[in-house]
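Student: dropping the sequence and predicted coords here.
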Amino acid sequence: MTSSQTNPYMTRLTRPTHLVLLERHWEEVLLLQKAERRKLNRW
């Protein structure tokens, strides 16, 4: 086993950029959904 496989930080660094951007995009989508639910709950 290589050190990159055992170290999650290294795998994060070596991960393709488009995958990282995708993850950030989905995090934002989930946050927006939570915000929308809060707005609906206020009504």
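Tutor: Everything's here; your move.

Student: contacts, neighbours, all on C-alpha from now
Tutor: Fine.

Student: helices of this protein, start to end?
Tutor: Ranges of helices in the chain, per DSSP state H, are 3-6, 8-14, 17-42.

Student: next one for the comparison:
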Amino acid sequence: HSVPVDVDKLNRDVIEQDYNLWDALESSKWIPCDTLELCY
């Protein structure tokens, strides 16, 4: 038997978690901006 998987939703959840992690790191200033490939 197979369970339907909402891949788009899973991807959005993962991406959102990833952004939340980077936002937390950025706001805490744990890492200097020049070590990041993307600086806002």
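Tutor: Yep, that arrived. Remember, it's a predicted structure, so these values are computed and weren't measured experimentally.

Student: on that earlier part again, can you redo the helices of structure 1 as TSV with mean neighbour count?
Tutor: Output for the helices of structure 1, formatted as TSV (neighbours: other C-alpha atoms under 10 Å):
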stretch	mean neighbour count
helix 3-6	10
helix 8-14	11
helix 17-42	11
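
Student: residue 9 of structure 1 versus residue 24 of structure 1, what's the distance?
Tutor: Separation of residue 24 of structure 1 from residue 9 of structure 1 (C-alpha to C-alpha, to the nearest Å): 16 Å.

Student: cool, residue 33 of structure 1 as well?
Tutor: 29 Å.
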